[in-house]
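Peer 1: sequence? don't have it. structure:
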């Protein structure tokens, strides 16, 4: 995969993070502790809906 990976600014130094990489038609997501491991690809509209849900409080922190 090419391109720049980004970690949330809310991520601390605990290591329990994901990184995302925006692409033209999808967003790639991986575990920051395993950068050579598997990558999940989400269609752009699905990722946008997920982010809107998080921002709207649909997924409260546990």
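Peer 2: That came through fine. These numbers were taken from a predicted model, which means no experiment stands behind them.

Peer 1: From now on I want contacts and neighbour counts done on CA atoms only, so please keep to that.
Peer 2: OK.

Peer 1: Now do the same for the most centrally placed residue in the chain: helix, strand or coil?
Peer 2: By C-alpha atoms, centre = their mean, the chain has its centre lying nearest to residue 20, at 3.9 Å. Three-state call for residue 20 (DSSP: H, G, I helix; E, B strand; the rest coil): strand.

Peer 1: which one is it nearest to, not counting chain neighbours?
Peer 2: Computed as C-alpha to C-alpha, 6 or more residues apart in numbering, the closest residue to residue 20 that is not its neighbour in sequence is residue 29, at 4.5 Å.

Peer 1: Please compare the first structure with the one that follows:
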């Protein structure tokens, strides 16, 4: 599995999420804990998340 970190991530390694393609979806993990838990999302779940982000549902 090839993990990718956003180009917007800081070089100090804090608060970074990595993504990897999996069959029918995407896996995520904390880049500071590569052996820790991983979470899988199917294509529909990721699309819904990205749409909610675009609409500002997660603006802080």
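Peer 2: Sure thing, it's come through. A quick note: this is a predicted structure, and the numbers were derived from the prediction, not measured.

Peer 1: Which residues are in contact with the residue nearest to the centre of the first structure?
Peer 2: Shown in contact with residue 20 of the first structure (C-alpha atoms under 8 Å, 6 or more residues apart in numbering): 5, 6, 7, 27, 28, 29, 30.

Peer 1: Max pairwise distance over those residues: which two?
Peer 2: 7 and 27 (13.0 Å; C-alpha to C-alpha).

Peer 1: As a check, name the ranges of all helices in the first structure.
Peer 2: 44-55 (DSSP state H).

Peer 1: could you show me where the strands are in it, in order?
Peer 2: 6-7, 18-22, 26-31, 39-43 (DSSP state E).

Peer 1: how about the ones you listed, which one is nearest residue 60 of the first structure?
Peer 2: Judged by C-alpha to C-alpha, the one of the strands of the first structure that comes nearest to residue 60 of the first structure is strand 18-22, at 17.5 Å.

Peer 1: which of the contacts of residue 20 of the first structure map to contacts in the second structure?
Peer 2: Using both residues aligned by TM-score structural alignment, their matches' C-alpha atoms under 8 Å, the second structure keeps these contacts from the contacts of residue 20 of the first structure: 5, 6, 7, 27, 28, 29, 30.

Peer 1: Can you tell me what the second one aligns to in the second structure?
Peer 2: Pointing back at residue 6 of the first structure there. Residue pairing (TM-score structural alignment): residue 6 of the first structure is matched to residue 4 of the second structure.
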